[in-house]
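*Asks:* Based on what follows, work out the 3D shape:
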Amino acid sequence: MTSRRRIVRTAVGALVLACALTACGTSADSDAPQVLSDSARAQVQRALDAAVAAGTAGVQVVVTEGGRDWQATAGVGDAGTGSGFPADAHVRAGSNTKAFAATVIMQLVSAGSVQLDAPVERYLPGLVQGEGIDGNRITVRNLMQHTSGLPEYLELPELDRDYADLLDTRFDAAELVRSAVRTMPAHFPPGEKAEYSNTNYLILGLLIERVTGRTFAAEVATRITEPLGLGGTYIPAPGELGLRDPHPLGYEVVDGKRTDMTRYDPSFAGAAGALVSTGADLNRSFTALLSGSLLEPAQVTEMRRDPRPLTNRPAGIDYGLGLALLTVPCDRQVWGHGGSIPGFRTYDGVTADGRAVSVLANERPASAAAAAALQSVFDTAICAGP
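*Replies:* Got it, this is the predicted structure:
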């Protein structure tokens, strides 16, 4: 159960994964085979219904395969009115933002503006300095792969606040990073192991802004969402508290009660988790990334090279550079990401043969059973037969 004063601290710490190797999109070719067989669709629908029965308000799955999309839902988009989870829904995509940030970094690497094995001190002098923390020893690669040893900024005392405070609080990423590295010690020497820390991606967002002279949101739009035509994907503008239509309400169980947490300023998440997207857009973005539409093949290979197990996440999650390799209960390779942020949980993945899956929940799991049921929706959609 989430307490009222732990909303922000638990905001973007979760991870589920995704990846794709072929192009996605909606096709008008009525002669093309449908996405998933009727029996596979029935399996997925049963998993969706089970997730709602386990306690989640509403769930939507989007499967993209062979250039076509299929989506199904269960539960509600508004627990007050009982209205359904809207089709093509916008949700807060949480840590999927990291894959977008990593893509921008790799484009800058390709252009020669950033070097993966250069120290972060070169790009952000004086920012990453603290007890056992030295930006001269932490590389861009360390940040991208969570091997920096940096503490988790979500554990800062200033983020131990009520949800209501999120509504009108604009956080500064640089100040959050400074506070984290100056008040909390390093967890381990750089490169020793991989431990998921959102601090890494706040820093990468700042690095992008320093190198390009533009905001992180502008770089994501110019380099990713606009070229791909992802009309449902954006970083909210300053002061943009709500979600663009259509969207479900987002819920958290707070002190035992389901609470509406749809509207807030996501600036506390920044380049670690502020993204808003749709299931179809997430499928297309990961497909484009892994197929080489956004990066040169060598850059894609580098992102997937030598993934490291995350010591503070469940077994079966090995992290590359902004992408992770996920073990699923079938003989399929899945790369990608996913996210968790107040009100929403996303599970995203694409198989090596091109099936892209996004699972969108408008309530973060309040129990192990609810979490397992949501994971089962993803696994079923990934592993179901044709």
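*Asks:* Could you use CA atoms for every contact and neighbour count after this?
*Replies:* Will do.
*Asks:* give me every residue that touches the most centrally placed residue in the chain.
*Replies:* The residue lying closest to the centre of the chain (CA atoms, centre = their mean) is Asn96, at 1.8 Å. Residues near Asn96 by CA atoms under 8 Å, 6 or more residues apart in numbering: 273, 275, 337-339.
*Asks:* Which positions in stretch 133-151 come out as buried?
*Replies:* In terms of neighbour count (16 or more other CA atoms under 10 Å), stretch 133-151 has its buried residues at 133-135, 137-151.
*Asks:* Find the helix or strand that the residue nearest to Val114 when sequence neighbours are not counted is a member of.
*Replies:* Sequence neighbours aside, Leu108 is the residue nearest to Val114 in space, at 5.6 Å (criterion: CA to CA, 6 or more residues apart in numbering). Using DSSP states H and E, Leu108 sits within helix 96-110.
*Asks:* I'd like the next helix or strand past that helix.
*Replies:* Following helix 96-110 in sequence, per DSSP H and E, is strand 129-130.
*Asks:* Please generate a structure for the following sequence too, so the two can be compared:
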Amino acid sequence: MLVRGMVALVTAAVAAMVPGVAMASPSRGDLQKDLDGVAAIGALAEVRNGAQVWRGSSGVAELGTTHKVPVAGRFRAGSITKTFVSTVVLQLVAEGRIRLDDSVEHWLPGVVPNGENITVRELLNHTSGLYDYKNTLPMPPSEEFYALQFRTWTATEQIQRALANPPVFKKPGSQYDYSNTNYLLVGEIIKKVTGRTYAEEIERRIIRPLGLHGTTMPGASVRIPGPHPHGYVPKDGGQLDFTEMNPTLFGAGGDIISTTHDLNRFFAALLGGHLLPARLLAEMKQAGTEHGTYGLGLSWHDTACHVRVYGNDGDALAYQAYSFSTADTRRQATVAVTPHLPTNPDATVDTFLDKAFCS
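*Replies:* Here you go, the predicted structure:
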């Protein structure tokens, strides 16, 4: 089976991917100052430049305390999960067990209306047109939202909630529209193909071979294991601690827990060609629509200095994460924040990423 060869390749290459030298004073400028400028309750980051590594944190780990954010802390990485899920699918493609142009109907008969005209590729690059189940859920400040903090969801019921709504456009593949429903379906397809859940496949194909010791697939566990900053959502003009919550709310679209170190390690392996054959890594970098910036679970953008970086970002309500790398993997930056909602930290994180990649 090809996965065994991939695992062996990853195990052999892993020591070369992540350096162990720490920079006392980053030559790219005062990263700590820019991290301190991120609009958030707390933030942590790891920046790599070749063999040099800088790690830092800012803010507080818990409101009402002076506890520092742990530099190696764990966090919910949200939609960065999608890159892991897509990598599993593309490994199955490499093994000849699934094709990107297979229809959803082929793998999940009778589940999706018009499923015979929607492909696995269109799920992965968000061109299916399927309604996003997230838009069917209550959100703050709705009292119903807070009551669902510990509720266990199944992919089936979330998919059904989404499919009770018409598609956002009629012709699959013709437009881009980000929908978490796509990845719930992909998770179900992985289970149909392998007999194991998407989480089990991520564990055996990626987490264990790469030695991502701070990365877990939580299932229905509400806790974040190990050191971590607390995350919050707005309530009654203040902030409600939402650190503990049932991550089945996110499922295959966003439930992973990780660290800045592990995410840099993962993207170094992925973009360095240690997880996928070159042809499928190239497919991953192909946008679903003309001039798009989202491929098969992978996104990209150009920094202020016109350096293109690849990776993904994720929003898990009380946590937001951003992980990007140059194509040659020489430079990487991963940032995680606990936002002070409703303030959006994106612009200030972009400033930090520009410093990391451009200075």
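*Asks:* Just the TM-score for the two chains, thanks.
*Replies:* TM-score of the superposed chains, computed with TM-score structural alignment, normalised by the length of the second structure, equals 0.89; 342 aligned residues with a CA RMSD of 2.1 Å.
*Asks:* Number of residues surrounding the residue mapped onto the residue nearest to Val114 of the first structure from the second structure?
*Replies:* Matched to the second structure by TM-score structural alignment, Leu108 of the first structure sits across from Leu92. Residues near Leu92 of the second structure, counting by other CA atoms under 10 Å, number 20.
*Asks:* For the stretch 51-200 of the second structure, just list every one of the strands.
*Replies:* 52-59, 75-76 (DSSP state E, counting those that start in this stretch).
*Asks:* Need the residues that contact the last one.
*Replies:* Which is strand 75-76 of the second structure. 224, 228-229, 255-259, 316, 319-321, 336.
*Asks:* still on that earlier bit, what's the residue nearest to the centre of the first structure aligned with over in the second structure?
*Replies:* Using TM-score structural alignment as the criterion, Asn96 of the first structure maps onto Ile80 of the second structure.
*Asks:* Quick check: chain neighbours aside, which residue is closest to Asp178 of the first structure?
*Replies:* Slight slip there: residue 178 of the first structure is Arg, not Asp. Arg178 of the first structure sits nearest to Leu127 (CA to CA, 6+ apart), 6.3 Å away.
*Asks:* Hmm, Pro234 and Leu317 of the second structure touching each other?
*Replies:* No - taking contacts as CA atoms under 8 Å, Leu317 of the second structure lies outside contact range of Pro234: 10.1 Å.
*Asks:* More neighbours: the two, which one.
*Replies:* Each of Leu317 of the second structure and Pro234 has its neighbours counted (other CA under 10 Å); Leu317 has more, 19 against 16.
*Asks:* And that one, what's its match in the first structure?
*Replies:* Matched by TM-score structural alignment, Leu317 of the second structure corresponds to Pro342 in the first structure.
*Asks:* Over to Asp354 of the second structure?
*Replies:* Alignment note (TM-score structural alignment): Asp354 of the second structure maps to Asp379 of the first structure.
*Asks:* Quick check: which element contains its match?
*Replies:* Using DSSP H and E, Asp379 of the first structure maps to helix 368-383.
*Asks:* Return the set of buried residues in that helix.
*Replies:* So for helix 368-383 of the first structure, counting by 16+ other CA under 10 Å, buried means 370-371, 373-383.
*Asks:* so what's the counterpart of His230 of the second structure in the first structure up against?
*Replies:* Under the alignment (TM-score structural alignment), His230 of the second structure pairs with Leu249 in the first structure. Leu249 of the first structure makes contacts with 77-78, 260-262, 343, 362, as judged by CA under 8 Å, 6+ apart.
*Asks:* For these, pick the one with the most neighbours.
*Replies:* Busiest of the contacts of Leu249 of the first structure [other CA under 10 Å] is Asn362, holding 31 neighbours.
*Asks:* and Pro190 of the first structure, how many neighbours?
*Replies:* 21.
*Asks:* what's the burial count for the equivalent of Ala174 of the first structure over in the second structure?
*Replies:* Using TM-score structural alignment, the equivalent of Ala174 of the first structure in the second structure is Thr156. Residues near Thr156 of the second structure, counting by other CA under 10 Å, number 13.
*Asks:* With the one 4 residues further on instead?
*Replies:* With neighbours defined by other CA under 10 Å, the count for Gln160 of the second structure comes to 14.
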